[in-house]
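1. pasting a predicted model and its sequence here:
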Amino acid sequence: MMNFNEFIEVIKSKVEVKLGDNHLVECKQVLKNNGVTYHALHIRKEGNNTSPTIYLEPFYNIYLNQGADRVNNNLINEITKLYTENIDSPPYMNEVWKFTDYEFAKNKIMYKLINTQQNRELLKKVPNIPYLDLSIVFYLYFGADDNEQYTAMVYNTHKEIWGVDSEIIYHHAMANTQNAFPASIRSLQQIMQEFAQLANLEDFSDNKILEPPIYVLSNTKRVNGAGVLLYANILEGFSEKRGCDLIILPSSTHEVLLIPADNDVDFQELQAMVKDINITEVPAEDRLSDHVYLYERNTNTIYIAA
């Protein structure tokens, strides 16, 4: 069987043959969150500005599971099908040129939280603001359909073209993100009950109470929801309602868990649990932090507890 690099070269060659000479087929590495790198085909038809990105790791897994020595033509057909389904330019492409004007772009800028240590190389290239062991970074949000969101990371080159500093970008991103992605706090109990109903789990009882109660903080889209930690009055209002400080467990970049704090909490034990879950359950690209945070309602402050 082929190793991954050999697989990539075979796929690239076969796709080139299938699509013909009027298509440029390139293989590139795509850097994602936390230094995770994917390998992708970029395919562009002559005279077309759109270049769909097709990640090859899932196809390599299919190839391995098939146990074949050669690449099945069905794989090539699936890849070219993906290309033809995504060849049309997304609606926002008609306005790309406008994003060199900050007055136009500023209403599309959002922010998200990422881990500082795991994204050292990326942070050299993008405007960012440190926050605890995390960093606030920015992206342009063009919209979404049923399948995905259309976004683009904001790089230092954007900031230079716009002629603004990171604080100004942050000011607009904060307002935009809260408006586009409202906060959501739901009890884990409720989420488990809804899942049980959907899965027809008859043995799940509504009377099973989680102690201590755990709440899931995210946004209504469940994408980059950890950034809700920075929304105005969210933690302050929830902690006042609960009458206590809040333990914050960084579940992923998309959500965090809130637990009412008490005097008996063992933060070192919680941190060990967070580390273990990150390693065993959370995809590397979605990991936020191995630390445990505490929100102190008297000072309206989040700090690293362990």
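-> Structure received.
2. okay, CA-based contacts and neighbour counts for the rest of this
-> Fine.
3. so in the protein, which strand runs the longest?
-> strand 134-144 (DSSP state E).
4. how about the spatially most central residue of the chain, what does it touch?
-> Nearest to the geometric centre of the chain sits residue 224, at 5.2 Å (CA atoms, centre = their mean). Residue 224 makes contact with 112, 113, 218, 253, 254, 255, according to CA atoms under 8 Å, 6 or more residues apart in numbering.
5. okay but the fifth one is in contact with residue 222, surely?
-> Translated: residue 254. Yes - contact criterion CA atoms under 8 Å: residue 254 and residue 222 qualify, at 5.9 Å.
6. between those two, who's got more neighbours?
-> Comparing residue 254 with residue 222 by other CA atoms under 10 Å, the one with more neighbours is residue 254, at 22 against 15.
7. hmm, back to that, how close does the residue nearest to the centre of the chain get to residue 116?
-> 15 Å (CA to CA, to the nearest Å).
8. tell me where the stretch 201-306 of the chain has strands.
-> Taking DSSP state E, counting those that start in this stretch to define them, one finds strands in the stretch 201-306 of the chain at 215-219, 246-252, 255-260, 293-296, 301-304.
9. out of those, flag the one nearest residue 80.
-> strand 246-252 (33.1 Å; CA to CA).
10. so which elements touch that closest one?
-> strand 255-260, helix 267-280, strand 293-296 (3 or more CA pairs under 8 Å, 6 or more residues apart in numbering; DSSP states H and E).
11. any chance of those in a markdown table with mean neighbour count as columns?
-> Converted to a markdown table, the helices and strands packed on strand 246-252 look like this (neighbours: other CA atoms under 10 Å):
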| stretch | mean neighbour count |
| --- | --- |
| strand 255-260 | 22 |
| helix 267-280 | 15 |
| strand 293-296 | 21 |
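12. may I see these arranged in JSON lines, with distance to residue 204 as well?
-> Below are the helices and strands packed on strand 246-252 laid out as JSON lines (distance: least, CA to CA, whole Å):
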{"stretch": "strand 255-260", "distance to residue 204": "22"}
{"stretch": "helix 267-280", "distance to residue 204": "24"}
{"stretch": "strand 293-296", "distance to residue 204": "31"}
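13. structure two is appended below for comparative analysis:
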Amino acid sequence: MNYQDFLSTIITKLKEHFDDTVSLELQTVTKNNGTLLDALIIMNPDINISPTIFLNPYYHRYLSGITMEDICDDILKTYEAHRPSESIDITFFTDFEQVKERIIFKLVSYEKNKELLEKVPYFRFLDFAIIFNCLLNADSEDYATILIYNSHLNYWGVTANTLFSYAKHNTPLLLPYQLNNMADLLKDMLPDDADSEALQPMYILSNSGKVNGATCILYDGLLSQIAERLKSDFILLPSSIHEVILVPVDQCEELCAFSSMVTEVNETQLTDEEILSDHAYYYERSKGVLAM
């Protein structure tokens, strides 16, 4: 069964589980890095929002031998687990006074998002772009945002600088950072006789929601605080848009090797929309500067 037939079959089978008042629609959604995904939207007439269920991964599961019945069951379970119980009043989005306390920023690749950047306010940072969202829900299971476009700025009568000012204040408060020692996370996975203390020190930096957590590197003064705590320069590995890995080092001679590691992880472990960068960065404690 080819992919288009797979999508049609999914819709046909799922419709059997709903009455005629519920609509099932397929929408093509542009994700990070220009990745296009097919999303299933199941709309109840009494509720104005619905969880977005991406079907592309399910096709890969079908090709690996998972039955269509099991796939449909999983989609229905996902829908039930995330189905909202009531509508959301988004009329607040027309009033900047109600929006401004929810404005956050997000870090993405500049090169991989040039088409999107023609439509949204952004700022350059190294080889990244800083874009802006309105945060609706910070729960990692139901994380929800509205992307802010240039048209929204025109409607509100505000500038990109205004967005940045609010995002700089709001994002650390709404999505506080978390720094974890990787050795602590690996303890339960290592053999009993393994010495976790012998591992090269590495730290995972993300936010409380574990979504778009790489943005924490923008938090005012945070990298400097971490460097002082570690009493070391560090290499920053952009492991995905959701987190970065910090590796304390004495000098940046190892940067090329770490960049190769980032490239390999991007090619073998991440989906296209999860990639943030193809190389490593170096934070110099004495200068308080993150560099490519």
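-> Structure's in. What do you need? Predicted model, so just to flag it, every value in this text is computed and none were measured.
14. care to give me the TM-score?
-> Between these two chains, after superposing, the TM-score reads 0.88 (TM-score structural alignment, normalised by the length of structure 2); 292 aligned residues with a CA RMSD of 2.6 Å.
15. show me what counts as buried in the longest strand of structure 1.
-> 134, 135, 136, 137, 138, 139, 140, 141, 142 (16 or more other CA atoms under 10 Å).
16. what is the nearest of these to residue 91 of structure 1?
-> Using CA to CA, those come closest to residue 91 of structure 1 at residue 142, 8.7 Å.
17. the closest one -> structure 2?
-> The alignment partner of residue 142 of structure 1 in structure 2, by TM-score structural alignment, is residue 136.
18. for residue 189 of structure 1, same thing?
-> So, by TM-score structural alignment, residue 189 of structure 1 is matched to residue 183.
19. what's the answer for residue 176 of structure 1, then?
-> By TM-score structural alignment, residue 176 of structure 1 lines up with residue 170.
20. neighbours of its match, how many?
-> 19.
21. equivalent analysis for residue 206 of structure 1, please.
-> 11.
22. was I right about it contacting residue 193?
-> Yes - judged on CA under 8 Å, residue 206 of structure 1 makes contact with residue 193 at a distance of 6.9 Å.
23. any idea which element the residue nearest to residue 219 of structure 2 when sequence neighbours are not counted lies in?
-> Nearest residue to residue 219 of structure 2 in three dimensions, chain neighbours excluded: residue 172, at 6.4 Å (CA to CA, 6 or more residues apart in numbering). Assigned by DSSP states H and E, residue 172 of structure 2 belongs to helix 160-174.
24. before we move on, back to that, check the gap between the residue nearest to residue 219 of structure 2 and residue 261 of structure 2 for me.
-> 29 Å.
25. residue 95 of structure 2 now?
-> Relative to residue 261 of structure 2, and taking CA to CA, residue 95 of structure 2 is found at 45 Å.
26. one more: residue 129 of structure 2?
-> 23 Å.
27. also residue 124 of structure 2?
-> Counting by CA to CA - residue 124 of structure 2 and residue 261 of structure 2 are separated by 25 Å.
28. same check on residue 248 of structure 2?
-> Distance, residue 248 of structure 2 to residue 261 of structure 2, using CA to CA: 16 Å.
29. now swap in residue 216 of structure 2 and tell me
-> Remark: distance between residue 216 of structure 2 and residue 261 of structure 2 (CA to CA) = 21 Å.
30. how about residue 167 of structure 2?
-> Distance of residue 167 of structure 2 to residue 261 of structure 2, computed by CA to CA: 32 Å.
31. and if you look at residue 82 of structure 2?
-> Using CA to CA, residue 82 of structure 2 is found at 36 Å from residue 261 of structure 2.
32. spatially nearest residue to residue 126 of structure 1 (excluding sequence neighbours)?
-> residue 155 (4.2 Å).
33. how about residue 272 of structure 1, what's its match in structure 2?
-> By TM-score structural alignment, residue 272 of structure 1 lines up with residue 260.
34. what residues does the equivalent of residue 246 of structure 2 over in structure 1 make contact with?
-> Applying TM-score structural alignment, one finds that residue 246 of structure 2 aligns to residue 258 in structure 1. Residues near residue 258 of structure 1 by CA under 8 Å, 6+ apart: 214, 215, 216, 217, 246, 247, 248, 249.
35. check residue 53 of structure 1 too.
-> 40, 41, 42, 43.
36. 6 Å - rerun?
-> 41, 42 (CA atoms under 6 Å, 6 or more residues apart in numbering).
37. what's the burial count for residue 2 of structure 2?
-> 8.
38. how about the one 5 residues further on?
-> Other residues within reach of residue 7 of structure 2 by the criterion other CA under 10 Å amount to 18.
39. how about it, secondary structure?
-> With DSSP: H, G, I helix; E, B strand; the rest coil as the basis, residue 7 of structure 2 sits in helix.
40. equivalent analysis for residue 107 of structure 2, please.
-> Residue 107 of structure 2 - assigned by three-state DSSP - is strand.
41. for residue 141 of structure 2, same thing?
-> Applying three-state DSSP: residue 141 of structure 2 is coil.
42. could you find the closest non-adjacent residue to it?
-> Of all residues not flanking residue 141 of structure 2 in the chain, residue 82 sits nearest, at 8.0 Å (CA to CA, 6+ apart).
43. just to revisit the earlier point, now flag whichever of the contacts of residue 224 of structure 1 is closest to residue 279 of structure 1.
-> Proximity of the contacts of residue 224 of structure 1 to residue 279 of structure 1 (CA to CA) peaks at residue 253, which lies at 14.4 Å.
44. quick one: contacts for that closest one?
-> 224, 226, 286, 288.
45. quick check: it vs residue 9 of structure 1, distance?
-> Taking CA to CA, one finds residue 253 of structure 1 at 33 Å from residue 9 of structure 1.
46. ditto for residue 164 of structure 1
-> Distance from residue 164 of structure 1 to residue 9 of structure 1, by CA to CA: 43 Å.
47. what's the answer for residue 274 of structure 1, then?
-> 39 Å.
48. residue in structure 1 matching residue 218 of structure 2?
-> Matched to structure 1 by TM-score structural alignment, residue 218 of structure 2 sits across from residue 230.
49. what is the neighbour count of that match?
-> When neighbours are counted by other CA under 10 Å, residue 230 of structure 1 comes out with 16.
50. cool, and residue 219 of structure 1?
-> 22.
51. next, the contact list for whatever residue of structure 2 lines up with it, please.
-> Aligned by TM-score structural alignment, residue 219 of structure 1 pairs with residue 207 of structure 2. The contact partners of residue 207 of structure 2, by CA under 6 Å, 6+ apart, come to 175, 176, 177, 178, 213.
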